[in-house]
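> Here is a sequence with its predicted model. Questions after.
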Amino acid sequence: MNILKEVLKYQVYPAMGCTEPVSVALCAAYAAKELGEPIARADFKLDAGTYKNGMGVRIPNTDGEKGNLLAGAMGIVLAQPELNMQILGGADKQTVAKAKELLQAHRVHMEVAPDVHGFYIEAELTGLSGKTAKCIIAGSHTEVVFLAQGQNVKINQLPLENNTQQANEFKASLKKATLKELLDAADNADEEDLAYIKKGVEMNLKAAELGQALQKVGFYIKELVRKKLLQMDLISSTKILTACAADARMDGQAVAVMSSGESGNQGVVTILVPWKVGKEMEVDEKTILKSIALSHLLNGYVKVFTGELAPICGCAIAAGVGASAAIVYQQRGKCVPAVTLSINNIISDIGGMLCDGAKSGCALKVVSSTDAAIRAAYMAIHDYGITEVEGFVGKTAEETIRNLGSISSIGMRQVDPMIVDIMQEKCRQ
């Protein structure tokens, strides 16, 4: 198995809008296409992480409207699952108006699925004639594990173990990989891989350019520079770049970005940080693109231990690990000790950052990740870093990441339900 090609195929793809509500829309679209008639009722069940991530983020092509519920209704109206993770790009004002009619008529309902661990979206539709259709996406944002119209079942991979999809084969391989093997995989990226990675760079730079016009996080970092409270150096310019791209996404701008680990904001950090740093440091482009390949691999590697939607912030920690290691690769090549130090440094620094859902504030976390990734890499390049004598850092990068995964998946198991309770209480008020 070529692990890089598998990661690029399944975890690195164009997505318009926050990937959780987009996946809700996609699940709804599959069910709606099977139903083939107007709905009388739609019932959605989401895992806590997906529910959390879609509550406060703006939806593309809606003039700033927010939420999973609207995204699900739009997916029903569109009924075009073939658009995959760019499904909301097919929406217009008429789509949004029809979706809002469904919400105003109280035909769309959504709840957190009980006792579900891992990525899970279920959409069950009932038509005006009484006909039903059901779709379940689980394990990843695009993987349909169940699809049926009434008793006519087209896809059935149930029962799911613990209500989640079994790990894909490439994820099992990724989880067993060593840092050296991931470095080798990135170093051996072929021209097809590099061309696809370059496409992601171009997409994310376009999103950053669009975000420049918004008076959000990127704007205020530029204001700090203008007022001479910050210098316009490599770190500031990279933070502005990544912040503006995240600003555009979280604002619901109709622009696709190349995701990483099935997350758009992770794609922003994973791709743009090593790209910008590499260009500023005059690294040759092929090496930069290979470093981004490593960034994608490590982002995915962290997430097989922490979970798809973890209580900790993926766009800061998992993507930050990838970006930091990529910068070290640009300067030191396949030096396992140096890359290990960079990973230990950034996890020791921001490893406890919480995820409280997708929203405008994600750009702040992207900025923190950008800053931490560059700082961690610089120290590691010069052979300084946090070692196993401190905190939960392990003897190897693999051990540190496994420790982080245990803290996230076991130690913080009650964090997501608690955050969802807080968010739901705010909605009730």
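Yep, it's here. Only a predicted model underlies this, so the values are computations on that prediction, with no experimental measurement involved.
> okay, CA-based contacts and neighbour counts for the rest of this
Fine.
> Which helix or strand contains the closest residue to residue 197 other than its chain neighbours?
Excluding the flanking residues, the one nearest residue 197 by CA to CA, 6 or more residues apart in numbering is residue 289, at 6.5 Å. Applying DSSP states H and E as the criterion places residue 289 in helix 285-306.
> list the helices and strands the helix or strand where residue 74 lies packs on?
Residue 74 belongs to helix 68-78 when assigned by DSSP H and E. Applying 3 or more CA pairs under 8 Å, 6 or more residues apart in numbering; DSSP states H and E, one finds that helix 68-78 makes contact with helix 19-35, helix 93-104, strand 108-112.
> okay, the angle between that helix and strand 108-112?
130 degrees (axes from the mean of the first three to the mean of the last three CA atoms, to 10 degrees).
> Next, count neighbours for residue 180.
14 (other CA atoms under 10 Å).
> returning to that earlier point: mind listing what's buried in the helix holding residue 74?
Using 16 or more other CA atoms under 10 Å as the test for burial, helix 68-78 gives 68-78.
> For those, give me CSV that also has distance to residue 188.
Shown next, in CSV, are the buried residues of helix 68-78 (distance: CA to CA, whole Å):
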residue, distance to residue 188
68, 40
69, 43
70, 43
71, 40
72, 41
73, 44
74, 42
75, 40
76, 43
77, 44
78, 41
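> another structure for you, compare them:
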Amino acid sequence: MDHKKNFDIYTDILKEELILALGCTEPIAIALASARCVEVLGQNPDEILVNVSGNIIKNVQGIIIPGTKNLMGVEFSALLGMIIGKSTKQLEILQGLTDDIIQKSIELHDKKICTVYHVKEKPKLYIEIIMKKDGQWAEVEVIHQHTNVTSLKKNGKNLIYNPCKEEEFNSSLTDRTTLTIKSIVDYISNVDLKIIRPIFKNELDYNIAIAKNGLNNDYGLNVGKTLLHNAKDSIKEKMKAFAAGGSDARMSGCDLPVVINSGSGNQGLTITSPIFIYAKENSIDNEKLYRALAIGNLIPIHIKTRIGRLSAFCGAITAGIGVGCAVTYLNGGTLKNIEDTIKNSIANLTGVICDGAKPSCAIKIASSIDAALMASELAMEGKVVQSGTGIIYDSVEKTIENMSRIACDAMLETDDMILKIMTKI
């Protein structure tokens, strides 16, 4: 494949992944699917059936739906999406919620028109919504990606039939086979700045705004505010504070949108704010900042392409790896230094669990930044975890694959146990 075509693919991947979402993406995906379903039905249903995978339940259970102050759960996500019914808004569907809409969702919830089922033997990201009214019915199915509608039916007639392989969670995405750490470093070092500037200016505008909101208001555990209060002149603590502050706000119902990474707002926030703070505090120019954001986003995308959108493995850890690599790049690190940063990170925090989206995610985000900076510092001193020890191999790609195997295969039972604990099964 020629060099320019490769670069075009990487730019397309960034545009595909770095999109806006209002609120945690799993509740929003349910709301969006529900809106699509009611549009097809053409009337408000008497009955709603929601079939979802365990990982969807896990990431919806502990999250406040944005703009509602305190509403949570699969039922409210589906009901709000049905009431709004504007699927063209995509992952910003819950923008502009009114008191009347919220009250109506509460009334419908009390009438118990919505029933939720945990479906097993399905992909980790799976949503099926069925709505019924006066003998009419509509059905929508979403698989692998939050907006990937694979089936849309009315009264059994296919309106959309776009099946994907359930075992291949990247089947609906832009081809990722050319992604490697080496090619990513080549891309971010040489891509025309005017191509990536709009992408990352947008990311900065939105993600720094919600970070500041989280630091200036009381949300969740106030992880960001607490870290910033004690930061004094520490750049590291400010980086952690801004990333955590954005998550504090987002996980607690803030109605500001976020530019996501790999389907996750928390991952987008983990990447953006620390890189911005590091560049600002070190008087680094915008060109290098944008290139650092490119590597900070693409490396987690590369890793998550192997792991998938949802798993038992905490996504903040992969996002933190991107931050560590960006800092290494900003400090003049070579490809070898960047690869060593990844190896040091993987040796440290592989296996950190995801026990659902919730306000305390901000703690893990702060920890991931701390670990990423240590990994970068070691790499820039020429220190790297010895190959052949633990899961670290000579090849950085093989090392990433080892971590991915743990996240995808070895942690399947962990995922089941987490869900059992969370749902008190």
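Here it is on my side, so go on. Just so it is clear, the model here is predicted, and its values are computed rather than measured.
> List the TM-score for the superposed pair.
Overlay of the two chains. TM-score (TM-score structural alignment, normalised by the length of the second structure): 0.93; 415 aligned residues with a CA RMSD of 1.7 Å.
> Contacts for the helix holding residue 74 of the first structure, please.
Here helix 68-78 of the first structure makes contact (CA atoms under 8 Å, 6 or more residues apart in numbering) with 20-22, 24-29, 31-32, 51, 54-55, 59, 87-88, 90-91, 95-96, 98-100, 102-103, 108-110.
> Assign the residue nearest to residue 402 of the second structure when sequence neighbours are not counted to helix, strand or coil.
Distances taken as CA to CA, 6+ apart put residue 391 closest to residue 402 of the second structure, at 6.2 Å, once the chain neighbours are dropped. Put simply, residue 391 of the second structure is coil when judged by DSSP: H, G, I helix; E, B strand; the rest coil.
> so where do the helices sit in the stretch 151-300 of the first structure?
169-176, 179-187, 191-211, 217-226, 234-250, 264-280, 285-306 (DSSP state H, counting those that start in this stretch).
> So which elements touch the longest one?
Under the contact criterion of 3+ CA pairs under 8 Å, 6+ apart, helix 285-306 of the first structure touches helix 3-11, helix 169-176, helix 179-187, helix 191-211, helix 264-280, helix 317-332, helix 397-406.
> For the helices of the stretch 151-300 of the first structure, give me CSV that also has distance to residue 83 of the first structure.
Converted to CSV, the helices of the stretch 151-300 of the first structure look like this (distance: least, CA to CA, whole Å):
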stretch, distance to residue 83 of the first structure
helix 169-176, 24
helix 179-187, 30
helix 191-211, 17
helix 217-226, 30
helix 234-250, 18
helix 264-280, 17
helix 285-306, 24
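> for these, which one sits closest to residue 373 of the first structure?
Comparison of these against residue 373 of the first structure by CA to CA identifies helix 264-280 as nearest, at 8.2 Å.
> Could you report the distance from the nearest residue to residue 361 of the second structure once chain neighbours are set aside to residue 171 of the second structure?
In this structure, residue 361 of the second structure finds its nearest non-sequential neighbour in residue 247, 7.0 Å apart by CA to CA, 6+ apart. Noted for residue 247 of the second structure: a distance of 29 Å to residue 171 of the second structure, by CA to CA, to the nearest Å.
> the more surrounded of these two?
Higher neighbour count among residue 247 of the second structure and residue 171: residue 247, with 36 against 15, using other CA under 10 Å.
> I'm done for today, thanks for sticking with me.
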